[in-house]
Structure formats: structure tokens, C-alpha cells
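Visitor: Got a predicted structure here, sequence first:
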Amino acid sequence: MRVLGIDPGLRNMGWGVIAVDGSRLRHVANGVIQTDGGDLGTRLSRLYRGLCAVIAAHAPDAAAVEQTFVNKDAVGTLKLGQARGIALLAPAEAGLAIGEYAPNAVKKTVVGVGHAGKEQVQHMVKVQLPGVIFDSADAADALAIAICHARHLQTRTLRIARTA
């Protein structure tokens, strides 16, 4: 099974794909889709096309997206929400089931602590995906989101197996 993790952002949308085989995880690819300016519609279109290309190239079976946090800047939060809409739309259009996780849930799953720092998250992603080289910090976050989703899917599968 392949899982696509997406770290939504209007300027930099991180993505990461991992392969899941039982309890084993393997890095497949990671990157970032960048929009350096222009009007909002053009930027959102670039994000959508880029994410569709990632899905076509890596054929994930499931996707996971980080939930948006609300910050002090309402305009920035609204724009991030629109980028997050693209992060949900592209996998949905491809027929993928999508998991959504709060940033603290991702950190708790990957690191074991809900308020871990970025460096701790990146370190634990490297531990769980040996040999991985991040395209960017956003791509590292996307891989952490993919790992979080994979672990939740594994837990769900174990629960179903125990009740059967």
C-alpha cells in the first residue's frame, strides 16, 4: 500500500509518498509544489495540477492531509484553507480515501510527544524511513503526515482483526 501525505500551503505544498508493508515503512518520494506569486486562482490551479501529477506518478492508495490551524492573521488563515481545499480535492478526485490529522496528532504519532519541535519530527521521520533525504521542511512534514496515517490504518486493521 502507498500513502500520500500532504502538508498544505499556498506558497509551498509539501508532499511525501511512503510504501507500507505490514508494520514496515519505506520512503518512495517527496517534494514540494511551489507557487511564487500571481493571483490566487493561478496559484491554486498550479497547486492542483502539481498534486494531480504527483498522484499520477506515484499511484498512492490513500492520502492524508494536515488540518489547518487558525492563526492571528485571518486573511492568511483563509488562504491556507483554500490551499487545504486543493489538498483534499486532488486526492478525492483520484478516488483516494483521505485521512485528516491535527498537527499535534501527527507529532504524537511520529515522535511520541504532541508538542514536539520540527527538528524532533524530522529526526524521527529519518529513523522510521532510513536513508530518506528531504526535498524541504514541508516535504518532511508531509512524510510525517503519511507515517501518521499509515500507523492509524495499521491500528484500525489490528482492531478489526481482533474483533473478527
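Guide: Thanks, I have the structure now.

Visitor: contacts, neighbours, all on C-alpha from now
Guide: Noted.

Visitor: residues in contact with stretch 104-115?
Guide: Here stretch 104-115 makes contact (CA atoms under 8 Å, 6 or more residues apart in numbering) with Pro103, Ala116, Gln120, Val121, Met124, Val125, Ala144, Ile145, Ile147, Cys148, Arg151.

Visitor: Can you give me the end-to-end span of it?
Guide: 6 Å (CA to CA, to the nearest Å).

Visitor: Verify the contact between Leu96 and Val65 for me.
Guide: No. Checked against CA atoms under 8 Å, the pair Leu96 and Val65 is beyond contact range at 11.9 Å.

Visitor: quick one: which of those two has more around it?
Guide: Ranked by neighbour count (other CA atoms under 10 Å), Leu96 and Val65 place Val65 first, with 26 against 20.

Visitor: For the more buried one, which residues are in contact?
Guide: Gly5, Ile6, Asp7, Pro8, Arg84, Ala87, Leu88, Ile98, Gly99, Glu100, Tyr101, Ile145.

Visitor: I'd like to know how many residues surround the spatially closest residue to the fifth one that is not a sequence neighbour.
Guide: I take that to be Arg84. Using CA to CA, 6 or more residues apart in numbering and skipping residues adjacent in sequence, the residue nearest Arg84 is Pro8, 5.1 Å away. Around Pro8 there are 28 other residues, counting by other CA under 10 Å.

Visitor: Second structure for comparison follows:
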Amino acid sequence: MVVIGIDPGLALMGFGVIESDGYRFKVLDYGVIDTPAHTNDGDRLLQIWNELNAMFQKYKPDAVSIEELFFNKNVKTAISVAQARGVALLAVKAAGIPLYEYTPLQAKQAVVGYGRAEKMQIQLMVKTILNLKEIPKPDDAADALAIAITHVNNAGMIRANGR
């Protein structure tokens, strides 16, 4: 199964592409979609749309998992992240790829086994689970890989429950 994990953001949208049989993991790609700050929001969102669609064509994922938003005290940031997340959701649905959403708590539990894990604990486990030489950078890419791992770890339960 090929899974693309997405950590939504307007300036930096993290992505992680993994392949797994449910036991072993292989990293196919990870990084960020980096949209220039000096560009208007419409162009930034279009760049996200285009890069996600190119990624879907290249990797032909069986599923896309995306992090759900949690309340952010900075309203301007929350709105821009929500816009970018909306474009990502639309791109996934337009491509006809099954979409799964996970909270940060679910990702922490799936990757570390503890819902209050610190960011560094998550990053170290992502490195270990995926057998990487170093922690994926930037943080957005590591978070996206964690969301992809979360889906693989939950895929068995989803199949068992018929969802």
C-alpha cells in the first residue's frame, strides 16, 4: 500500500510518501511544498493544488492521510492553514483517492504510543520506524510522515470494521 501523508500549511505543506505491507515501511519521498511568501494567496493555493496533483500522478497512492486542524490562537495563521488544507482535501477527492483524517493525538498514539508525546519523540520514532539515517527535516515533513504511518497502523482496523 502506498500512502501519502499531509501536514497542511500555506507557507510549508509537509508531505511524506511511504509504502508498507503493514509490517515493513519504505520511504518513497518526503519534503514540503514551499510557497513564496511574497506571492498572493490564490497563487500559493494553486501551487499546492498543482504539486499535489503531480505527486498523485507520480506515486498513485492507495490512500492519503491528512492531519486535522486544531484550534490555533493566531486567527490569521489558522485561516491560511485551513485554506491550504481545503485545497489539499479537494485535490485528493478530485483525484478519487480514499482520504483519511487523523488528529495530532491519534498520530502521537500511533507513532509513539503516548498521546502527549513531545515533537522530538515523534521525530525520533519516525526516523526509527522508517529506518532513516537522520530525523526528516523540516518538521512539517516529519509530521507528514507520522500521519502516513498513522494511517498504515490504522488500516488494519479500518478493513476489519468495514470502513
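Guide: Ah, there it is. Worth saying up front: this structure is predicted, and the values here are computed from it rather than measured.

Visitor: returning to that earlier point: among the contacts of Val65 of the first structure, the buried ones, what's the PyMOL command?
Guide: One line in PyMOL is enough to select the buried members of the contacts of Val65 of the first structure, burial here meaning 16 or more other CA atoms under 10 Å:
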select buried, resi 5+6+7+8+84+87+88+98+99+100+101+145
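
Visitor: Now, the contacts of Val65 of the first structure that are in helices?
Guide: Residues of those located in helices (DSSP state H): Arg84, Ala87, Leu88, Ile145.

Visitor: Where does Gln109 of the second structure sit, in terms of helix or strand?
Guide: helix 104-111 (DSSP states H and E).

Visitor: and which of the ones in helices among the contacts of Val65 of the first structure is nearest to Gly22 of the first structure?
Guide: Ile145 (17.8 Å; CA to CA).

Visitor: What does the closest one correspond to in the second structure?
Guide: In the second structure, Ile145 of the first structure lines up with Ile147, judged by TM-score structural alignment.

Visitor: got it, and Asn30 of the first structure?
Guide: Per TM-score structural alignment, Asn30 of the first structure is aligned with Tyr30.

Visitor: Can you tell me how far its match is from Ile122 of the second structure?
Guide: On the measure of CA to CA, Tyr30 of the second structure and Ile122 of the second structure end up 16 Å apart.

Visitor: what's the answer for Gly96 of the second structure, then?
Guide: 30 Å.

Visitor: count of neighbours near the closest residue to Leu25 of the first structure other than its chain neighbours?
Guide: Of all residues not flanking Leu25 of the first structure in the chain, Ala19 sits nearest, at 5.7 Å (CA to CA, 6+ apart). Neighbours of Ala19 of the first structure under the rule other CA under 10 Å: 20.

Visitor: next one: Gln67 of the first structure
Guide: 17.

Visitor: which residues of the second structure fall in helices?
Guide: Applying DSSP H to the second structure gives helices spanning 41-59, 75-94, 104-111, 119-129, 139-160.

Visitor: ok, the match of Asn30 of the first structure - contacts?
Guide: Tyr30 of the second structure makes contact with Gly14, Phe15, Gly16, Val17, Ala141, Leu145, according to CA under 8 Å, 6+ apart.

Visitor: which one among the residues you listed gets closest to Asp62 of the second structure?
Guide: Using CA to CA, the contacts of Tyr30 of the second structure come closest to Asp62 of the second structure at Val17, 10.9 Å.

Visitor: For Ala74 of the first structure, give its distance to Gly81 of the first structure.
Guide: Computed as CA to CA, the Ala74 of the first structure to Gly81 of the first structure distance reads 10 Å.
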